[in-house]
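>>> Got a predicted structure here, sequence first:
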Amino acid sequence: MLSINGKLARMLAAFGLAAAVALVAGCGGGGGSGNSSASTSTGSGGTGGTSNTTVLAAGGPVSSLPATLASNQVAVTVAAGYKNAPNIPTVSVTVCVHSTNICQTIDNVQVDTGSSGLRLTLDALNSQMQSALPVETVSGESVAECFGFADGNAWGSVRTADVTIGSETASSVPIHITGDLPQTAASGTNNKCAIGSLNDTSSSIAAHGILGIGPAKYDCGSGCAPTSNGVYYGCTGSGSSASCTDLGVVVASQVTNPVRMFPTDNTGVILNMPAVTSSGSTSATGFLTFGIGTESNNAAPTSGIQKLTTDHYGNVQSASLSGTNVSGAFFDTGSNGLFFPDSTLVSTLCTRAIGFYCPASTVSRTPSVTGFNGISVSAGLSIANAVSLFEDGGFAYGNVGGGGLTGTSFDFGMPFFYGRTVYVNYDPIIDGNQGVATSAYVAF
C-alpha cells in the first residue's frame, strides 16, 4: 500500500479492490464459503465487454511455513481475512501501553513493503486500548497525521506503543491510529484530509491496519520538520470540537517502521511465500524473517539471487516493458495485483473488477528492471482474466493485474511474491531527504 511520499506516485493496494471485494462477496464465488467448484458466469472478456467466462477452480491451501518458527520469524497469511479480499498478506501484531501489561493482539494487519509505519484502524482496537494508548504531543499540542496513499488519505492521531511482531518487540513506537478524529478537525495549509473519502476504517482498507515495513525508517523524514508540511498537524480540543492545524514534527516523533526499531534483526526483512497454481489457491501461508545478516537464518545468499539496489523508498533506477511506456518499478506486498500500463491490455480492462485486466486468455509479460548498481533482471509474469479468478473461491493469485494509477511505473505487487524468497535490505541512512541510499536493495 504505497505512500505518495516516495519518489514515484505509486499504486495503493486497494486500487480496484473495492470492486474485487464486491465481486467475490456478491457474485456467487469466493466469499467466506471456501467453495472452489468450477462454474460458469457472465464476466468481462478480452475486449472489456461482456462475454461468457469460465470460472476456474482454485486449488487448496498452500504453505511454505517451517515446522517451527524462529524467534525472528512470523507467519504471513493470505486468506479470506477481514473482508474476503484477494491477495492481502496479513500478520498479527500486539500493541501495549509502554512498559505495562495493557495489551491487545490485532489480527488481519496487512504486510506492506511499500510504506513505512504501523497504522491501525480505531475500530480494530478494543475500548480499553482506544483510551489507554497515549497520544503523542509536540509543543503542547496533540499530534495527528494526514498520510497520503495513491487513492486517498488516512487521518487520525499519532500515539505511542510497544509493538510486538512474532517474538520481536520495538519499544515506544510512534504509530498512526486512523479514524479517531472527525474529518471536520482537519485544517491547515494543505487540508487534503478535510475533503473526500478517507481510508480510515477496517472496511475501507480490507484489513485492521497496515504494517509498513519498507526500506524507509520514517514516513517523511526531515521533509516534515517545517511547519507547513501537509502531513502532520497539531490538535487542540477533543471529539467533535477538535481542531487541528499545521505542525512541524522531527523525525524521532514521526510514525516509524517498527522493524527498524527492534533491538536486533532490524536491518531488513525476508518474505518467503509458497507458489500458487494458475487458478489460484484458497489460501497461502508463508513467513517473514526479520533482519538480514544478523542471524544464522537470515544471511543473504552470495549466489543464486539477483540484487537490485534501490533508493530510500524502494524504487529501482529504471524499468522497461516492450511496447508500452514503463520507466520505473518497485516491489510492494501492499498492492494486490501486478499494476502497470500496457498499450495492448488496456482494451481488456474488466467491467466487473474495476482497474484489473480481463484478457480472453492468459498473456505473458516480461518486464526488465535495473537497479542503481547497474544489474538488470527480466521477470516472466502472466496476466489472466481477473473476473474468472475472483469467482473461484480462492484468495491467493499469482497472475492478476491491472493498469491505471501506476503512471509509467511497474508495480510488482503481491502476485510477484508467490513462489519466491524476496529480500528487502534497509537503507542505513535514516532520512530519505538527505544523502543517497548506499545499500538498500531488493533481491530474489
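Perfect, thanks for sending it.
>>> Every contact and neighbour count from this point should use C-alpha atoms.
Will do.
>>> Could you count how many residues lie near N101?
The number of residues packed around N101, counting by other Cα atoms under 10 Å, is 9.
>>> Would you enumerate the residues in contact with it?
For N101, the contact set (Cα atoms under 8 Å, 6 or more residues apart in numbering) is empty.
>>> Tell me if it really is in a helix.
No. Judged by DSSP: H, G, I helix; E, B strand; the rest coil, N101 forms no part of a helix; its state is coil.
>>> Just the buried positions in the longest helix along the chain, please.
As far as residue count goes, and with DSSP state H defining each element, the longest helix of the chain is helix 17-26. Along helix 17-26, the positions that meet the burial threshold by neighbour count (16 or more other Cα atoms under 10 Å) are L17, A18, A19, A20, V21, A22, L23, V24, A25.
>>> another structure for you, compare them:
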Amino acid sequence: MQRTTLGFPALNLQRTGGFVRWMSALFLSIMLAACGGGSDNNSSSNNGGSSGGGGSGGGSTPTSTATAQPIQPNGTNAVPINVNSGVAGFVNIPNVSVTVCAPGTTVCQTINNIQVDTASYGLRLLGSAAQSVITSLPGVAAANGGQLAECAGFADGYTWGTVRTADVKIGSEVASSVPVQIIGDLSASAAPTGDNGCPSGNDENSTDQIGANGILGIGPQAADCGSLCTTSALNQMYYSCNNGTNCTGTTVPVAQQVTNPVTRFAADNNGVIVQLPPVPDGGAASATGVLIFGIGTQSNNALTGVTKYGTDPYGNLTGIYKGNTLATFFDSGSNGNFFPDNYTLCSNDNAFYCPGSEQSLSAKIAGSEGNAAIVPFQLVSARTLTADGSKYAFDSLGGQLGLSNMFDFGLPFFFGRHVYVGYEVSNGAAFVAF
C-alpha cells in the first residue's frame, strides 16, 4: 500500500500476499505495453490473433466496453460492491461485506467495507474490525508448535498479525476452515526485522492506513506463498511466535497458508467477475457494482461478450506503453492507474499525476494465446478530481509507483467493464477477460 498527501486511500499493490513472491512475480514474470490512440468506449478490439474460447461469441451483448452496466446481484454468487466514502473516506476503494465464523459454528460476525483486490490472495481482517469473533477463531500452529504469524508485503509496508482459521461466507458461498490473517493482533515490536524480517515501510494496521476493514484477495492463485514457503524458513512471510513475541521464520504447508477463499467454495470457485458501472471522467460521489463468483458455472457468469487474454499464473500479461515494454496486471486493489511517464506530480511527496489538462492515453496488451487489445484510458489531475471533496469514484485517476518497468491497471480500468479473472484450477490456465 502507498500513502498519499491528498486524502487518497492506501494503494494496495500486493501482488501475492507476501514480499518475496511479490518481488519475484512482479519483477521477473510480468510485462505490459501501451501506445497512443484508441477510443474511449471500446477496450477489447483485437489487434491480431483470434478471439479463441473467450471471443465475443454467441451474439451476446458485449460487456467489454467502458460503458457496460453491472447486472443485479442475486445474493448467492453475486454480491454488491460499493465504491464510496467507506470506512475511512478514501477514494476508489471497492468494498464488499464478508461474514466470518468460528469453524463449524454459528459464532459469526459480518464485517463491512472489505476491499476487493484482484491482485492478491487471501482474506486479511483488521483485528479492530473483527472484535466479536476474533477470540473464537483458532490459531494455526507453526511447524515448531508456536503461533503462525505473517508479514504480508505491500508497496510501502506490510500487514503483520496471526494466521487463524475461519469459515468465510460471501453471499451464499461458503469456504470452510480457511486460513486468514488477522492484522494488528500482535505487537508491532514483535514483527521480525533484518534479513529475514518484514519488508521495509509502514506497519499497516488501521483503517487510516489500509482504507478498509480488511482485504479480500481474490487473484488467480490459491495460496499466498505456495511452494517457496513449504521448503524455506527464510521466506520473509511466515513466522512462528511464542506468546506473541520471539518470532522466527518458519516453513508452512500450502494448506496452512493464507488462502484465497473463492478457491475453497464448493462451486463457483474457478474465478470471479468484477462489474462496476461507468462514471464520468470527473468522478462520481459513489458507484455500485457486483462481484460475481465463478466463470461459466451459472447463467449469470457465462464467458461471452468479452475477449480472453491468457496470463501467467499470477495474472500478468505482456505489452508496450509509448514504445516501452512494461509489466502489466489488472488490480482492483489499486486506486489509480499507475505507470511511468513524465507528467507533473501533484506534490513532491505523493505519486499522483496532476497534468495541466485531461489526457487521452492508451495501452496495448497481449495475452499468451496471441489475443491483443488497445486499452484506452483518461488521465485527469488528481488535484482537480478531489477539489470539492464530495466524490469517491474516479475512472481517470493515475500516477506513478517510482518503478519504471510496470503498468498497473487499477480500479479506474474496472469502471464500465465486466472484468473476468480466471484461475489456474482444474487444469485450466489463468486469464483475464473484458
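The structure has been received and is ready for your questions. In this text, all values refer to a predicted model and were calculated from it rather than measured experimentally.
>>> Let me see the TM-score of these two.
Here the superposed chains carry a TM-score of 0.82, computed using TM-score structural alignment, normalised by the length of structure 2; 375 aligned residues with a Cα RMSD of 2.1 Å.
>>> if we can go back for a sec, Provide the aligned range in structure 2 for the longest helix of structure 1.
Residues of structure 2 offer no counterpart to helix 17-26 of structure 1, counting by TM-score structural alignment.
>>> Against which helices or strands is that helix packed?
Other helices and strands packing on helix 17-26 of structure 1, by 3 or more Cα pairs under 8 Å, 6 or more residues apart in numbering; DSSP states H and E, are helix 386-390.
>>> Which part of structure 2 matches the helix it packs on?
Aligned using TM-score structural alignment, helix 386-390 of structure 1 spans residues 382-386 in structure 2.
>>> who are the neighbours in contact with the residue nearest the centre of structure 2?
Centroid check for structure 2 by Cα atoms, centre = their mean gives D117 as the closest residue, at 2.2 Å. Contacts of D117 of structure 2 were listed using Cα under 8 Å, 6+ apart, and they are N12, I215, L216, G217, I218, G219, D331, S332, G333, S334.
>>> any idea how far F394 of structure 2 is from it?
17 Å (Cα to Cα, to the nearest Å).
>>> same question, Q256 of structure 2
37 Å.
>>> And the two? Which one has more around it.
When neighbours are counted by other Cα under 10 Å, F394 comes out ahead of the other of Q256 of structure 2 and F394, with 30 against 20.
>>> roughly how far apart are the more buried one and S360 of structure 2?
15 Å.
>>> and which of the buried residues of helix 17-26 of structure 1 is nearest to T406 of structure 1?
L17 (14.9 Å; Cα to Cα).
>>> How about the secondary structure of V79 of structure 2?
Classified using three-state DSSP, V79 of structure 2 is strand.
>>> Need the counterpart of it in structure 1.
Matched by TM-score structural alignment, V79 of structure 2 corresponds to V74 in structure 1.
>>> and the aligned partner of T137 of structure 1 in structure 2, how many neighbours?
With TM-score structural alignment as the matching criterion, the partner of T137 of structure 1 in structure 2 is A141. Here the count is done by other Cα under 10 Å, and A141 of structure 2 has 17 residues near it.
>>> Name all residues that make contact with A141 of structure 2.
Q147, L148.
>>> Now do the helices in the stretch 151-300 of structure 2.
207-210, 227-231 (DSSP state H, counting those that start in this stretch).
>>> Among those helices, single out whichever gets nearest to V290 of structure 2.
Taking Cα to Cα as the criterion, helix 207-210 is the member of these that comes nearest to V290 of structure 2, at 21.9 Å.
>>> Mean distance between the closest one and structure 1 after superposition?
After superposition onto structure 1, the mean distance of helix 207-210 of structure 2 to its aligned counterpart is 1.2 Å, using mean Cα distance after the TM-score superposition for structure 1.
>>> centre of the chain versus that helix, how much separation?
Averaging C-alpha coordinates over helix 207-210 of structure 2 and over its chain gives two centres that are 16 Å apart (Cα atoms, centre = their mean, to the nearest Å).
>>> Structure 1: matching residues for that one?
For helix 207-210 of structure 2, the aligned range in structure 1 is residues 202-205, judged by TM-score structural alignment.
>>> hang on, the earlier thing: what's the neighbour count on the match of V79 of structure 2?
V74 of structure 1 is flanked by 22 other residues according to other Cα under 10 Å.
>>> wait, what's in contact with it?
V91, I165, G166, S167, F287, L288, T289.
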